Structure formats: structure tokens, C-alpha cells
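Chemist: this one's structure only:
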């Protein structure tokens, strides 16, 4: 068992996928969202994690990965310390990897997180149980998704409008909600706020309640 838990290799794969011009309190999402897939490889298995994918963060991940190889997937406290050590010479700026992302997580936590998740994935596989059972057991078997609404431009500058079009006022937000709910049958609504003055966003909330009086609603103030 001990040898099977040793980290033999780590593969970091950058991924980019299309993102819409979604608005929030700090700006707008860029045309492509950058992510990374982290694969920790042991003697006869692998575990997966995911993280940001911009160049600054990829560099940090690789430096940490070089220090983690050879450790046990159970030694997550040591792995965290190795992540901290790998940042001592870090001169990169940025590295959130998500346009408009607001986070209070430390750089060390951001670097460590995908490795920890991959280690937990491997621990569960070696034990023959799910990660939820590894962490104390699941509390539910199903979770309802919400229709996650954003204020948004019709399209990125220089691009045609996307299939959802603009949502810059209450009417546009309600139109977006109707399209998403008609397509995916969501039973709850969430709106990303923090874009316009409070009175304008209150008007959008009231318009959503009028259009969908029976659906629960959440506001993400993002401010």
C-alpha cells in the first residue's frame, strides 16, 4: 500500500473554453476562460484536480509540482508546506485566472487546492470509497441547480451577439431567465449583482419575482 500511494508524476494541462461577456462588480469576463487540469499519477492509478489556467498560475503550479513528486498522497500537510516553499521565489503578478473573479484565498491556498483534491481522489480510489465518504459521508443524493443569471453584453467587443443577447435592464434579465428555464427546467433563480446602482438591480429583482412568482430566488451581491 505504501508504494502505491507515492506520487510518481504530475501532469498539468491548460484548458481554454469560450466564455460570455458576463458583468460583475470588477469588470467583464474575457472571451476565453482559462483553467488547468492537474493529474497526480501513482504506481497504478491517478487523481484529478482543477484550477486556474493563466500563465502566472501555471508557472506556480509547475514549481509546486516539482517539489511534490515522491511524496505520499496522504501527506497533505507536507504537500501544503512544499507549495508554500515553492512560492518563496515567486515574482509573478496576478494568477487568479478568472476574469472578474473576487477571492480572498491566499496564493498558497490557490496553488495547494488542486493538488489536495487530486490526493483525496486517489485516497478514495485506494480505499474503494467515494471522496464524500472519505470526508464523512454524503448528506444528500441530489442537488437542484439554479438558473444563474448575469447582467451581460450582447457579445464581446468585435464579436456578434451570442444566443442570449444583452441583459442590461430588468427586461433583458427576465428574457435571459425565461430562455434558461425553458431550456433546462431550473426550479430556482440566482442573479449576479453588483453591476448597476442598487435601485436598478432592485427593479430587476422585482421583475423576476413577477415573472416567476413560485420560484425561490437568491441574489449574489458581488460587492
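Modeler: All right, it came through fine. A quick note: this is a predicted structure, and the numbers were derived from the prediction, not measured. Residues are numbered from 1 along each chain as shown.

Chemist: rest of the way, CA atoms for contacts and neighbours
Modeler: Fine.

Chemist: and the residue nearest the centre of the chain, helix, strand or coil?
Modeler: Nearest to the geometric centre of the chain sits residue 51, at 7.3 Å (CA atoms, centre = their mean). The three-state label given to residue 51 by DSSP: H, G, I helix; E, B strand; the rest coil is strand.

Chemist: contacting residues around it?
Modeler: Residue 51 makes contact with 35-38, 110, 113-114, according to CA atoms under 8 Å, 6 or more residues apart in numbering.

Chemist: give me that answer again for 6 Å
Modeler: 35-36, 114 (CA atoms under 6 Å, 6 or more residues apart in numbering).

Chemist: Which residue, other than its chain neighbours, is closest to it?
Modeler: residue 36 (5.2 Å; CA to CA, 6 or more residues apart in numbering).

Chemist: Which helix in the chain has the most residues?
Modeler: Using DSSP state H, we find that the single longest helix of the chain is helix 107-127.

Chemist: Would you confirm that the residue nearest to residue 51 belongs to a strand?
Modeler: Yes: counting by three-state DSSP, residue 36 is found in a strand.

Chemist: Could you pull out the helices in this structure for me?
Modeler: 55-68, 76-86, 107-127, 131-134, 170-184, 198-211.

Chemist: Just the buried residues of the first one, please?
Modeler: The one in question is helix 55-68. Using 16 or more other CA atoms under 10 Å as the test for burial, helix 55-68 gives 56-58, 60-65, 68.

Chemist: Tell me which residues are up against the longest helix of the chain.
Modeler: Contacts for helix 107-127 (CA under 6 Å, 6+ apart): 47-51, 61, 73, 80, 84, 130-131.

Chemist: Specify the angle between it and helix 76-86 in degrees.
Modeler: Put simply, helix 107-127 runs at 150 degrees to helix 76-86, going by axes from the mean of the first three to the mean of the last three CA atoms, to 10 degrees.

Chemist: With distance to residue 42 added, can I get the helices of the chain in CSV?
Modeler: Compiled in CSV, the helices of the chain are given as follows (distance: least, CA to CA, whole Å):
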stretch, distance to residue 42
helix 55-68, 12
helix 76-86, 15
helix 107-127, 9
helix 131-134, 17
helix 170-184, 39
helix 198-211, 50
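
Chemist: structure B:
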């Protein structure tokens, strides 16, 4: 089997409401690039990553120079073609490689009639538990969906619990001063004392603020504290002076950083991301290292649609130790580009696809509809907030109380 073409299409999928984070926001949509990899066997493999319109599409089309005529089964050759040291030095292709790896594994599974989980070693579970991903939100165009107060946040967590069965709740913080976010986090913990909790302010707190916040929430049912401050040294200082496990998807996202953390621990829980780490296979390798050195793993969400979500499900199926519900923005999406529409949670979990390859198929009509939507609304700048023109975050954030 040989690759004959690579195609890329950028789509914009509407969100229930704009999601705010420490550096800006997701302004009412996720922008993703869908790739299709055609072969001489008549099979097409699917991949996905965060999109930026023509720039991302052109980056994928440039890979034709490397990959036309390549056998999708030869994944190690592709890794060295795309991720060799020179390529890493002059132009990081990690995310591009991840999307291509998704498509190649999808092709392999379709060719063999096997789900990707079988290609990765075989599933040890057939359902993956998820948590609610809580954001402070602006109201949508209809004037609904705002989340700013403790009551609004706890009410939204309750609605997600009722609708989807989530029993873990992660707050994306760093939007307001830590004192206000502490009240909001406590409100969720008090409303659902048996549920797992996580706080992720996107590394904007100082070391001292991080320690103070951790000590204030020590009596709650915390899974971990995710990236409260920046850098391995900052995380190490927080870890040494608090009792809550530290987690990261920012400072341990490759094997060099993982080795450093093994040698001099700063993080207890490594959040794997099938795009950030460069694919499913690197994540599985990283999980093996973590198993060897008795580090826990969980899974990070990078705003995925159904194609990347399927990669997360197949990966979660084959990792022996996955003690935490995994993250996903998926419940904030209003639609998807896969056949059948959005996957449906049942008791807070999604079934691992059992069809050949990734087990999802592209709904071409929806892809074209949301590609047209992208052409109308365009991209957005992740680290800017249109409602606060000229604003940018100060890091570390040294404001414990909200200014009057």
C-alpha cells in the first residue's frame, strides 16, 4: 500500500459559548484541520490537528514531497523523515506528524480489518471515563451560557453531571484573580463532595500563589493540581511544599523533559496528548516509561473533534494504568464532522470504537458546511480576548483578590 495524495481542509465548529482561559479565549468556535490520506488501495485515512487555515493546509501539502509513495505501515521511517534533529531545529513538525500518524494507523486498520487499539497491543478496557471540563464563559450570541460566579459554575457542573454522567470536574482557571477562582472551585466541591476535582490555571500563578491555593483546597477531593505555575523548577517548588499531586501538559511533553522529570521529580501525573506528543505511539511509549518509574498518566484535551477523540479512545483502551478520567472539550461542541454526529456519553464514558482503523468516518457534507463556516468567520487568536482589546496576561499573576 502506497500513499498517493494528502488533502487538508480547515473547519470551524461552533461552541455552546465562548470559553475563556488564562491567555485569552476560544471565541465561539474550534478551528481544526482535517486531513485525508489517499492510497493506491482505494483506502483513505483520516487525521486531525488544530488549524490555522491556509498556513496549516499548506504545511500538510508540503509533506507530499516526503510521503507520496510511502507505505503507511512504515511509521518509524516516517518518524525519522519528519522529526529528525534538523527538522526539529528549523521547523517543528510534531503536530503534523501526529495527524499523519493518525491517518496511517487508520489506513493500517482499514487494510487489515482491525481497530487501531488492536494494532497498539490490544485493549484492556472498552470504555473510557471522561470528566467535565469547566470554563468561565462569555454569553453566546443568544445571550445565554455565561459562567462567572460560583453559583453559575456549580450549576453548570451539575447540568453536565445530569446530562452526561460526569463525576470528575476540572476548572480551567487563570481568568480571574485566584481568590475568586478559589470560591468557584469550592462551590463545585461543596455541591459534589464525592466527585473528583482538578484546577488548571495555565501556569499563570506565582510559586507562592500556587502553594497558597493548594493549601486552601487541601480538604477537597482533588485528583491533582495542573500546571499552577511555570517550569519544572517552579512545579518542583510547589510539589515540595504541598500535598496535592502535580500534573502537567506544558513542561513534560517530550521524552527529554520526561527524562528530566524522572531524574529530578517535579510532576506526579503526566498528561498525554496524542497531538502534543506527536501521535498515539509516542504517547504509548511515554506511558511505558511512566509505568516503569511509577508515574501516573492521564490524558489532555487539545480541542479535538471526533477524529482526534477516536485516537484518545484507542490510546486509553491500551494503557494498562489509567487511574483518572480523561479531559475533553467535546461536550462544549455543538456538532462534529463524523458520520452519525457527536459521540454520545453514557454514564460519563465513551465506548472505544470497534470498527476498522479509527472506527470513525468523515461526513463530507458536514465537513464542507463547516469549511464554508470557517471561510466566513475565519480564525481567532488564541492568546487574545476580543472583549478586552489590548489586554494580555501578566505572568505570574500576583493578584490574590479581585480588584474592585
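Modeler: Yes, it's here. Bear in mind the structure is a predicted one, so any value in this text is a computation, not a measurement.

Chemist: still on that earlier bit, identify the residue range in the second structure corresponding to the longest helix of the first structure.
Modeler: Counting by TM-score structural alignment, helix 107-127 of the first structure lines up with residues 92-112 of the second structure.

Chemist: ok so, going back, the residue nearest to the centre of the first structure -> the second structure?
Modeler: Aligned partner of residue 51 of the first structure by TM-score structural alignment: residue 49.

Chemist: of the contacts of residue 51 of the first structure, closest to residue 217 of the first structure?
Modeler: residue 35 (29.3 Å; CA to CA).

Chemist: Matching the closest one against the second structure, which residue comes up?
Modeler: Using TM-score structural alignment, residue 35 of the first structure lines up with residue 32 in the second structure.

Chemist: That match: what's it in contact with?
Modeler: 10-11, 49-51.

Chemist: mind running it again at 7 Å?
Modeler: If you count contacts by CA atoms under 7 Å, 6 or more residues apart in numbering, residue 32 of the second structure has them with 10-12, 48-51.

Chemist: how close does the match of residue 51 of the first structure get to residue 5 of the second structure?
Modeler: Distance of residue 49 of the second structure to residue 5 of the second structure, given as CA to CA, to the nearest Å: 18 Å.

Chemist: got it, and residue 167 of the second structure?
Modeler: For residue 167 of the second structure, the distance to residue 5 of the second structure - CA to CA - is 43 Å.

Chemist: quick one: which of the two has more around it?
Modeler: residue 167 (22 against 17; other CA atoms under 10 Å).

Chemist: Map the more buried one across to the first structure for me.
Modeler: Residue 167 of the second structure maps onto residue 187 in the first structure when the alignment is built from TM-score structural alignment.

Chemist: any idea how far that match is from residue 78 of the first structure?
Modeler: 43 Å.

Chemist: cool, and residue 175 of the first structure?
Modeler: 50 Å.

Chemist: same thing with residue 57 of the first structure?
Modeler: Taking CA to CA, one finds residue 57 of the first structure at 21 Å from residue 78 of the first structure.

Chemist: just residue 128 of the first structure next, same as before
Modeler: Counting by CA to CA, the gap from residue 128 of the first structure to residue 78 of the first structure is 24 Å.

Chemist: Also residue 182 of the first structure?
Modeler: Relative to residue 78 of the first structure, and taking CA to CA, residue 182 of the first structure is found at 49 Å.

Chemist: now residue 123 of the first structure
Modeler: Applying CA to CA to residue 123 of the first structure and residue 78 of the first structure gives a distance of 16 Å.

Chemist: So between those two, which is more surrounded?
Modeler: It is residue 123, of residue 123 of the first structure and residue 78, that has more neighbours when counted by other CA under 10 Å, with 20 against 14.

Chemist: what's the counterpart of residue 292 of the second structure in the first structure?
Modeler: Checking with TM-score structural alignment, residue 292 of the second structure has no match.

Chemist: neighbours of residue 292 of the second structure, just the number please.
Modeler: Neighbours around residue 292 of the second structure, by other CA under 10 Å: 9.

Chemist: Then residue 71 of the first structure?
Modeler: Neighbours of residue 71 of the first structure (other CA under 10 Å): 15.

Chemist: Likewise for residue 143 of the second structure?
Modeler: With other CA under 10 Å as criterion, residue 143 of the second structure counts 9.

Chemist: counterpart of it in the first structure?
Modeler: By TM-score structural alignment, residue 143 of the second structure lines up with residue 161.

Chemist: can you pull the contacts of its match?
Modeler: Contacts of residue 161 of the first structure (CA under 7 Å, 6+ apart): 154-155.

Chemist: Equivalent analysis for residue 53 of the second structure, please.
Modeler: residue 10.

Chemist: rerun at 10 Å
Modeler: Shown in contact with residue 53 of the second structure (CA atoms under 10 Å, 6 or more residues apart in numbering): 8-12, 31-33, 371, 374-375, 378-379.

Chemist: now swap in residue 11 of the first structure and tell me
Modeler: Here residue 11 of the first structure is in contact with 36-41, 48, 62, 65 (criterion: CA under 10 Å, 6+ apart).

Chemist: and the gap between the aligned residue in the second structure for it and residue 122 of the second structure?
Modeler: By TM-score structural alignment, residue 11 of the first structure lines up with residue 7 in the second structure. Per CA to CA, residue 7 of the second structure is found 30 Å from residue 122 of the second structure.

Chemist: Based on its surroundings, how many neighbours for residue 142 of the first structure?
Modeler: 6.

Chemist: Tell me which residue of the second structure matches up with it.
Modeler: Match for residue 142 of the first structure (TM-score structural alignment): residue 127.

Chemist: now that match, nearest residue through space, not along the chain?
Modeler: Closest to residue 127 of the second structure by CA to CA, 6+ apart is residue 351, at 4.4 Å.

Chemist: Hmm, residue 313 and the one you found touching each other?
Modeler: Yes: using CA atoms under 10 Å, residue 351 of the second structure is in contact with residue 313, at 7.7 Å.

Chemist: which of those two has more neighbours?
Modeler: residue 313 (23 against 18).

Chemist: From residue 269 of the second structure, how far out is that one?
Modeler: From residue 313 of the second structure to residue 269 of the second structure the distance is 19 Å (CA to CA).
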